[in-house]
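Peer 1: I would like to see how this sequence folds:
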Amino acid sequence: MTLWRVTSPCTVRCVGPSAQPVPATTAARRLAAVTATVGRAFRDGERLADPLLLRERARSVLGALGVTLETQGVPLPSVAPDGRGTGGSGADGRATGGTGPPGTLIVANHISWLDAVALLAVVPTPLLAKRDVAGWPVLGRLAGRAGTLFLDRDAVRTLPDAVAEIAAVLRSGRNVALFPGATTWCAPPGGAFRRATFQAAVDAGAPVQPVSLGYRQFGAPSTVPAYVGAASFGTSLRRVARASGLSVTVRAHPPFASDGLTRRELAARAQASVRGALEAPAPTRLRVPV
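Peer 2: Sure thing, here's the model as predicted:
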């Protein structure tokens, strides 16, 4: 048992059937479109790390799967062509080790592999993923080219190095997005936020911006995209491809400075923002063409 080997009570039984599934021919076309998009991303090579191209590819995946992207809340930090964030800064606006203000640590609840695609479609930024992803055929290589940082959850002694790497990226002015719940749940808000990675924000003097992710079908909450239990990635992908009326909402909450706060306090405050969003009235949604 390690600090990062977190388990969720959610199993494949938590995943409800798709409401009004699309015809098999439509699902097949969607899967073919996703394959074509992945192929283009693979041919992009190292250029895939370019934020604008990365966002375009992420939106193409959502569009291929028939998933509507909706954004709510405050804006997420914008990203310059060189990958540097343009919205994050410390409490006093000073940089902490770079030539400009630090990037923003973006933290979100975790439901599905589709979460990463949705975040990249809004704010293309390096993600933190478990090291297992690096070994996935094709997708692992694409993740590496996109600038993904990998964490070995079975080797707790490497955690300080991972935190230092995240802090270095933040100090360089780039944002980092991660899922501090450390595992997926079938619906928001998910499990408790693990505090370890918030130390990177403390060390870099970087602000933290919480994000709530949720899925709906025809306006009703949906667990179809949930990637839980023993289901394979392929099974989950096909389930999403068969879904109709599916949308993902990325709701960004106001960022807050890390100055004077401990990693425990940062984690608690970020999770309170995510949990509070479930109880507050939903603001106007903006549908993003994908």
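Peer 1: Please count neighbours and contacts with C-alpha atoms only from this point.
Peer 2: Will do.
Peer 1: Can you tell me the element Val202 falls in?
Peer 2: Following DSSP states H and E, one finds Val202 within helix 198-204.
Peer 1: what about that helix, distance to the chain center?
Peer 2: 19 Å (C-alpha atoms, centre = their mean, to the nearest Å).
Peer 1: The stretch 1-150 of the chain: helices as residue ranges?
Peer 2: 24-44, 51-64, 114-122, 139-145 (DSSP state H, counting those that start in this stretch).
Peer 1: which one of these lies closest to Phe256?
Peer 2: helix 114-122 (19.1 Å; C-alpha to C-alpha).
Peer 1: Would you mark the buried spots in the closest one?
Peer 2: Going by neighbour count (16 or more other C-alpha atoms under 10 Å), the buried part of helix 114-122 is 114-122.
Peer 1: same deal with stretch 185-192?
Peer 2: So for stretch 185-192, counting by 16+ other C-alpha under 10 Å, buried means 185-191.
Peer 1: Endpoint to endpoint, that stretch covers what distance?
Peer 2: 11 Å (C-alpha to C-alpha, to the nearest Å).
Peer 1: And for that stretch, what's in contact with it?
Peer 2: The contact list for stretch 185-192 (C-alpha atoms under 8 Å, 6 or more residues apart in numbering) reads 8-10, 14-15, 109-112, 181, 184, 212-214, 222-223, 226-228, 271, 274-275, 278.
Peer 1: The same query, at a cut-off of 7 Å, please.
Peer 2: Surrounding stretch 185-192, the residues in contact under the criterion C-alpha atoms under 7 Å, 6 or more residues apart in numbering are 8, 10, 14-15, 109-111, 181, 214, 223, 226, 228, 274-275.
Peer 1: Let's compare: structure for the following, please.
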Amino acid sequence: MSSFSGHERSDRRKDTAVLESPWLPRASCNSSCVRTDPAQVSRPTVVAVRTAARIVCALALLPAMPLLAAPLPGRSRIQRLYCRLMLRCLGVRITLSGGPIRNLRGVLVVSGHVSWVDIFIIGSVLPGSFVARADLIEWPALGVVARLLKVIPIERASLRRLPDVVRTVAGRLSTGQTVVAFPEGTTWCGVGYGRFRPAMFQGAVDAGRPVQPLRLTYHHRDGQPSTIPAFIGDDSLLASVRRVITARLTVCHVQVQSLQLPGDDRRDLMARCEAAVRGETALEAPTAHGHALVA
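Peer 2: Next up is the predicted model:
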């Protein structure tokens, strides 16, 4: 636990420093957005047993993690299966709807950004290389996953390095790799959300590759919106993980939206993808800061 706390204090100092950059996305979400599961209060014994079982199952999967990077036949299928098993261990279920998932090479996958859980959710549907904050590889547990999945690091405080990231994204798309990005650039609670940023879409335009928007929404078992998985504001990674594994059940609904052709205008492509991810809900402008887990 001390390693988590020490890292989070260091990470929070970095967040405070980079927030001085006016170009960085900021979210209005904070800890007041998070609503815990009432079952935790009413049935503490059941919660303790459930939590212990989930921890044991998740730890049992860790030795198989190197398979995510092994050049084996059917590697994508292995990655999807591993992510689905890990989600079940954490108490998260997935429902899928919308258009078919096309078996195409070199696709940029985009969605809204709520939590570290998003990585496993998308990994269970369309596994690929994530565009991630550079210091993610230093995080406990998640850092190992990030290195195995060959993340594309982005320095949040260095705007001048962004063109290099875009070129890397375009290069991987051109070679037929799937790349996953969260264009909001920071996490939101899942009820509120922010505007997309155009940078990552330039990679798709430069490579001439399509974009697959995914709409992720988290719910309780009764279908009501859930903010339990959120990783926002002053929240710590450990606290977010604890909420997820102690909750009775979290359901993530993944809606596969229409594939978007790149065109030659990144802002037009961004607008089309943002509309697909948001549906008919009005967009909100960001006003404060969240955790930019994956950019």
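Peer 1: Can you calculate the TM-score here?
Peer 2: After superposition, the two chains reach a TM-score of 0.82 (TM-score structural alignment, normalised by the length of the first structure), with 255 aligned residues with a C-alpha RMSD of 2.0 Å.
Peer 1: Which strands or helices does the helix holding Val202 of the first structure pack on?
Peer 2: Counting contacts by 3 or more C-alpha pairs under 7 Å, 6 or more residues apart in numbering; DSSP states H and E, helix 198-204 of the first structure is packed against helix 159-171, helix 263-279.
Peer 1: For stretch 147-154 of the second structure, report the contacting residues that lie outside it.
Peer 2: Counting by C-alpha under 7 Å, 6+ apart, 68-69, 129-134, 137, 165 sit against stretch 147-154 of the second structure.
Peer 1: can you rerun that using 6 Å?
Peer 2: For stretch 147-154 of the second structure, contacts defined as C-alpha atoms under 6 Å, 6 or more residues apart in numbering pick out 69, 129-134.
Peer 1: Would you mind checking which of the residues you listed is nearest to Val18 of the second structure?
Peer 2: For those, the nearest to Val18 of the second structure is Arg133 (12.0 Å; C-alpha to C-alpha).
Peer 1: Who are the contact partners of the corresponding residue of the first structure for the closest one?
Peer 2: Residue pairing (TM-score structural alignment): Arg133 of the second structure is matched to Lys130 of the first structure. By C-alpha under 6 Å, 6+ apart, the contact set of Lys130 of the first structure is 150-152.
Peer 1: Which one (most neighbours) among the residues you listed?
Peer 2: Highest neighbour count within the contacts of Lys130 of the first structure, by other C-alpha atoms under 10 Å: Leu151, with 21 neighbours.
Peer 1: Please report the distance of the most centrally placed residue in the first structure from Leu31 of the first structure.
Peer 2: Nearest residue to the geometric centre of the first structure (C-alpha atoms, centre = their mean): Ala116, 3.6 Å. In this view, Ala116 of the first structure and Leu31 of the first structure are 18 Å apart by C-alpha to C-alpha.
Peer 1: can you check Arg145 of the first structure too?
Peer 2: In this view, Arg145 of the first structure and Leu31 of the first structure are 22 Å apart by C-alpha to C-alpha.
Peer 1: quick one: what's aligned to Val211 of the second structure in the first structure?
Peer 2: Counting by TM-score structural alignment, the partner of Val211 of the second structure is Val208.
Peer 1: Leaving out chain neighbours, which residue sits closest to that match?
Peer 2: Leaving aside its chain neighbours, Val208 of the first structure sits nearest to Leu105 (4.8 Å; criterion: C-alpha to C-alpha, 6 or more residues apart in numbering).
Peer 1: Show the contacting residues for Thr217 of the second structure.
Peer 2: Contacts were defined as C-alpha under 6 Å, 6+ apart; by that measure Thr217 of the second structure touches 252-253.
Peer 1: Whatever helix or strand it lives in against the first structure, how far on average?
Peer 2: Here Thr217 of the second structure sits within strand 211-219, counting by DSSP H and E. Compared with the first structure after the fit, strand 211-219 of the second structure shows a mean deviation of 0.9 Å (mean C-alpha distance after the TM-score superposition for the first structure).
Peer 1: what's the angle from that strand to helix 266-278?
Peer 2: Going by axes from the mean of the first three to the mean of the last three C-alpha atoms, to 10 degrees, strand 211-219 of the second structure is angled at 30 degrees with respect to helix 266-278.
Peer 1: Check how far the helix or strand just after strand 211-219 of the second structure sits from its aligned residues in the first structure, on average.
Peer 2: Per DSSP H and E, the first helix or strand lying C-terminal to strand 211-219 of the second structure is helix 237-246. With mean C-alpha distance after the TM-score superposition for the first structure, helix 237-246 of the second structure departs from the first structure by a mean of 0.8 Å once superposed.
Peer 1: circling back: identify, from the buried residues of stretch 185-192 of the first structure, the entry nearest to Val240 of the first structure.
Peer 2: For these, the nearest to Val240 of the first structure is Cys186 (13.8 Å; C-alpha to C-alpha).
Peer 1: mind checking what that closest one lines up with in the second structure?
Peer 2: That one, Cys186 of the first structure, aligns with Cys189 by TM-score structural alignment.
Peer 1: Nearest spatial neighbour of its match, chain-adjacent residues omitted?
Peer 2: Per C-alpha to C-alpha, 6+ apart, closest to Cys189 of the second structure is Ala230, 5.1 Å.
Peer 1: does that neighbour really touch Val114, like I thought?
Peer 2: Yes. Here Ala230 of the second structure reaches Val114: they are 5.3 Å apart, a contact under C-alpha atoms under 6 Å.
Peer 1: hang on, the earlier thing: so the match of Arg133 of the second structure versus Gly144 of the first structure, what's the distance?
Peer 2: Distance of Lys130 of the first structure to Gly144 of the first structure, computed by C-alpha to C-alpha: 12 Å.
Peer 1: How about Ala230 of the first structure?
Peer 2: In terms of C-alpha to C-alpha, Ala230 of the first structure sits 25 Å off from Gly144 of the first structure.
Peer 1: so who does the counterpart of Ala60 of the second structure in the first structure touch?
Peer 2: Matched across to the first structure, Ala60 of the second structure falls on Ala36, judged by TM-score structural alignment. Ala36 of the first structure sits next to no residue when contact means C-alpha under 6 Å, 6+ apart.
Peer 1: Run through who's touching stretch 137-145 of the second structure.
Peer 2: For stretch 137-145 of the second structure, the surrounding residues in contact (C-alpha under 6 Å, 6+ apart) are 136, 146.
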